[in-house]
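Undergrad: give me a model of this one.
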Amino acid sequence: YESIGIDTVLMSVNDVIAQGAMPVVYTDEVAAGDSKWFQDEKRARDLAKGFYTVCKMVGMALPAGESPSLRYLIKAEPPIKNAPSLSGCVTGIIAPSSRLITGQKLQVGDRIIGVTSSGLHANGISLVIKRALALPEKFLTKLPNDNRLGDEALIPTRSYVALVKALLEAEVHIHTFLPGTGSGVSKVAFDERPLTYRIHTWVEVPPLFRFMRELGVSLKDSLTTFNWGIGYYIFVPDYEVGRTIQIGQQAGYELVEIGQVEEGKRQVIFEPENITISPPGE
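TA: Predicted structure coming up:
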């Protein structure tokens, strides 16, 4: 549950920093369908440790939280008997105000830089659970890299706070920050304008995602569900590519120029797999 706590906080943190804000306060909510869920002291300590780990890492205060028992609202699906709903709120500060990133500067010719993920990043977990429960060994199933499926699924989400902070402090001209969560690679086409996003290069695909393909998950479903190895996208003008990658690497991240923004229909052309992906929600 420590890893789950880390995931919970970073889902909010990595979204907030996409606006150019630095996180300063986090408040959590752990809601369960039955008050018995809260009686496991080790689980509670591990979850709280996960929250605290991220707060300490990125410099946030953790002043309060809420832990309601919502019997009629939160019901686990068998074979799970009891499970919580984990959520939270991050307050960020944009200072100076000139650091605000809205995405409005996105334009044709922008380069797309991908920053590697650590693994699942809590997105697509329902699909992973469904596939895992159908296996004889379930979450104890060994992957080709000798790790257990459950261990791979619990690799903590990566924080991109240090990366965003370094780029902002260096005054790199950022047109868009985009968290690689929700809708997989199709999220690259987040802007509603008629723009084509051509992906010509990709990174190594994490073992868990490759294993999902072996279990029969289609390529399209994989690319629109999992982050597929990229946890954060940065859109910059051509002249900022080299500086962005250098600063990111100095901050401890792996960055790769993976594509560009072009005129055309709103879609993602994923050349590494020769497939075209529709925008999120289509």
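Undergrad: okay, CA-based contacts and neighbour counts for the rest of this
TA: Fine.
Undergrad: what's around the residue nearest to residue 199 when sequence neighbours are not counted, how many residues?
TA: Among residues not flanking residue 199 along the chain, residue 259 sits closest, at 4.3 Å (C-alpha to C-alpha, 6 or more residues apart in numbering). When neighbours are counted by other C-alpha atoms under 10 Å, residue 259 registers 22.
Undergrad: just to confirm, which helix or strand has residue 259 in it?
TA: Per DSSP states H and E: residue 259 is located in strand 255-263.
Undergrad: how about residue 165?
TA: Judged by DSSP H and E, residue 165 forms part of helix 161-169.
Undergrad: let's see this one next to it:
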Amino acid sequence: MITSNIKSLNYLDSGVDIDAGENLVNRIKPLAARTKRKEVLKGIGGFGALFEISKNFKEPVLVSGTDGVGTKLRLAFEWNRHNTVGIDLVAMSVNDILVQGAEPLFFLDYFACGKLSVDIAASVIEGIAKGCELAGCALIGGETAEMPGMYPVGEYDLAGFAVGAVEKDKIINGESISEGDAILGLASSGAHSNGYSLIRKVLEHTGASPEQDFHGKSLSDVIMAPTRIYVKQILSLISEYGNSIKGLAHITGGGLLDNIPRVLSPDLSAKLFRDSWNMPNLFSWLQKNGNISDEEMYRVFNCGIGMVIVVPNSDADDIIKTLISYGEKVSRIGEVVRTKKDLPQTYVL
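TA: Got it, this is the predicted structure:
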């Protein structure tokens, strides 16, 4: 019943633009179509997406992961850089499930904002679609939530959800890792999506301009470089070397010191050699300008290593050559040793 002396209110008056939401969905559909896999029975547009597990799997085990982009988003807002954080979002989840040997199958995103800007949201989701293409998984659905009063104008939050599958007898869990195994490191593209609260503190402390030259690029380009997605090259490596790929560690929050132990038994440790890989200029700049200790650097940042692979020492040289043939920058960064009481489970010499 409408009361005559009160203005008739609608959803738009409260700050939610249904038409804008529909417009965004229409812009997303062709982006998602580029990521479609044959197993997708129904994707974006329905109440739920349908995905058939490939009959190529005999005993499939589903592996799932979820993550966000963290305070890297704050710089995206301040610098108006929205086109690559979607790649970051996909990377954080697919790299996580990859370490168990899983092939990412599909991805869903959650985009929440106070007032929907179709252009900004479409730019973000274009990055998500690009990330899915790089990972070989389908962007199968998601949710766009316009919630007035919950977020400042121009800001949003992101969450992502990836599901993959691996044969039960091919799960990589680190159980076969033994003393003497080689630790290989694949190069990162930068800080990826971790440590940005500290990065922002250093920026604040130095007063550095995002447009200033940084070794031939703008500082903002270097800091906002999207997270590397390692899926296709690692899956190819697993296919070629099988059980020789004993363990994988995604160097995400917690840096080198906290992530490698996640694939080691308590009686084994990772001994890393600092001079065995090149630390990118960004990390040297952050350490110098933030007066950050070595230990803090290794615990907060990836320091130039985005993915770690543990392999038998006897196979290490061949695996390095194969990774180089894939176009990877790879270094032998350490070895597996017996744990010592007076040392942490990962340490850098």
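Undergrad: related to what we said a few turns ago, the next helix or strand after the strand holding residue 259 of the first structure aligns to what range in the second structure?
TA: Scanning forward in sequence from strand 255-263 of the first structure by DSSP H and E, the next helix or strand is strand 267-270. Taken onto the second structure by TM-score structural alignment, strand 267-270 of the first structure occupies residues 345-348 there.
Undergrad: next, report how far that stretch is displaced from the centre of its chain.
TA: From the chain centre to the centre of stretch 345-348 of the second structure is a distance of 23 Å (C-alpha atoms, centre = their mean, to the nearest Å).
Undergrad: likewise for stretch 237-245 of the first structure?
TA: With C-alpha atoms, centre = their mean as the basis, stretch 237-245 of the first structure stands 23 Å off its chain's centre.
Undergrad: what about the aligned residue in the second structure for residue 206 of the first structure, neighbour count?
TA: In the second structure, the residue paired with residue 206 of the first structure is residue 280, using TM-score structural alignment. Residue 280 of the second structure: 16 surrounding residues under other C-alpha under 10 Å.
Undergrad: might you report the residue contacts of the closest residue in space to residue 280 of the second structure that isn't next to it in sequence?
TA: Distances taken as C-alpha to C-alpha, 6+ apart put residue 304 closest to residue 280 of the second structure, at 5.9 Å, once the chain neighbours are dropped. Applying C-alpha atoms under 8 Å, 6 or more residues apart in numbering to residue 304 of the second structure gives the contacts 187-191, 277-280, 283.
Undergrad: now do the equivalent of residue 304 of the second structure over in the first structure against residue 183 of the first structure, distance only.
TA: With TM-score structural alignment as the criterion, the equivalent of residue 304 of the second structure in the first structure is residue 229. Applying C-alpha to C-alpha, to the nearest Å, the value for residue 229 of the first structure to residue 183 of the first structure is 13 Å.
Undergrad: so which bits of stretch 187-203 of the first structure are buried?
TA: 187-190, 195-199, 202-203 (16 or more other C-alpha atoms under 10 Å).
Undergrad: ok, now stretch 51-59 of the first structure?
TA: Applying 16+ other C-alpha under 10 Å to stretch 51-59 of the first structure flags 51-55, 58 as buried.
Undergrad: can you check stretch 227-240 of the first structure too?
TA: In terms of neighbour count (16+ other C-alpha under 10 Å), stretch 227-240 of the first structure has its buried residues at 227-237.
Undergrad: which residue in the second structure lines up with residue 98 of the first structure?
TA: Match for residue 98 of the first structure (TM-score structural alignment): residue 169.
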